[in-house]
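> Dropping a prediction and its sequence here:
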Amino acid sequence: MKTLIEVGNALQEARAARKIKMGQLVDSTGLTAVTLRGLLEGKTDARLSSVFAVAQELGLELMLVPKELASSFSDNAAGAAPVESAVERALREPGAFKLRRMP
């Protein structure tokens, strides 16, 4: 991860997977709702202690790894081709998506 948005996205994904509501996270971390929202949206350059607190509540561990190893942790590390959704395919290929009239 190299950007605040990537960190925020990872935290958001963990929050959604654990089905933790924003109010619960605010209560458990002691952060304000505004600070927490900014962190999860990648819009706030939050304190490291705040990131640690949120990560801990979401069952995540922050790690620093050498850059040479970081690529092995990326989503596409194994060289697998990315999966294209039907929406992405329709946007890429004109005419691939046809609207039908309702009877």
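Noted; the coordinates are in hand.
> C-alpha from now on. contacts and neighbour counts both.
OK.
> helix or strand right after the longest helix seen in the chain?
Criterion DSSP state H: the longest helix present in the chain is helix 4-18. Toward the C-terminus, helix 4-18 is succeeded by helix 22-29 as the next helix or strand (DSSP states H and E).
> Apart from its chain neighbours, what residue comes closest to Gly59?
The spatially closest residue to Gly59, leaving aside those adjacent along the chain, is Ala14, at 7.9 Å (C-alpha to C-alpha, 6 or more residues apart in numbering).
> Would you mind confirming that the one you found is in contact with Gln56?
No: with contacts counted by C-alpha atoms under 8 Å, Ala14 stays clear of Gln56, the gap being 10.8 Å.
> Between these two, tell me which one has more neighbours.
It is Ala14, of Ala14 and Gln56, that has more neighbours when counted by other C-alpha atoms under 10 Å, with 17 against 14.
> this is the other structure I want to compare:
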Amino acid sequence: MKTLSAIANQLEDERRRLMLDYQALAQRTGLTPLSVRNILQGRTAPRVTTLMAIADQLGLELLLLPKVVATGLQAHSVEEAAPPALSRVDRIVAETSQLAAAAAGGKKTKGV
């Protein structure tokens, strides 16, 4: 699971990449510039809805994934970078589902 600090860093990196200052991002989200800065610098723990609003204005999406899928995404992102993200996610989900099904099938046959 990502830490709040890692999420804040990713949001801050995207803010910089888009060349938005804290004031502009604050206006877009309805927050104060100080709140935005504190969140993006990891000084405060925001509500999920606040993170969602900031991410949305930065063109990002917060996702909750099963840990096995997140682990697979991390492993695959290190190995390859060429295919588009969506097809890579689809493939990882399919592979993970196959592994989970195989593991569940193995558990059932052991007791027989």
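It's in. Predicted, not measured: the structure shown is a model, and the values here were computed from it.
> Let me see the TM-score of these two.
The pair, once superposed, lands on a TM-score of 0.68 when counted by TM-score structural alignment, normalised by the length of structure 1; 80 aligned residues with a C-alpha RMSD of 2.0 Å.
> before we move on, the earlier item: list the contacts of the longest helix of structure 1.
For helix 4-18 of structure 1, contacts defined as C-alpha atoms under 8 Å, 6 or more residues apart in numbering pick out 1, 21, 39-45, 54-55, 58-60.
> Tell me how many other residues crowd Asp13 of structure 2.
Applying other C-alpha under 10 Å, we find 13 residues neighbouring Asp13 of structure 2.
> can you check Ile92 of structure 2 too?
20.
> Give the equivalent position in structure 1 for it.
Mapped onto structure 1 by TM-score structural alignment, Ile92 of structure 2 lines up with nothing.
> can you put the contacts of helix 4-18 of structure 1 in JSON lines and add secondary structure?
Conversion of these to JSON lines gives the following (DSSP: H, G, I helix; E, B strand; the rest coil):
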{"residue": "Met1", "secondary structure": "coil"}
{"residue": "Lys21", "secondary structure": "coil"}
{"residue": "Leu39", "secondary structure": "helix"}
{"residue": "Leu40", "secondary structure": "helix"}
{"residue": "Glu41", "secondary structure": "coil"}
{"residue": "Gly42", "secondary structure": "coil"}
{"residue": "Lys43", "secondary structure": "coil"}
{"residue": "Thr44", "secondary structure": "coil"}
{"residue": "Asp45", "secondary structure": "coil"}
{"residue": "Val54", "secondary structure": "helix"}
{"residue": "Ala55", "secondary structure": "helix"}
{"residue": "Leu58", "secondary structure": "coil"}
{"residue": "Gly59", "secondary structure": "coil"}
{"residue": "Leu60", "secondary structure": "coil"}
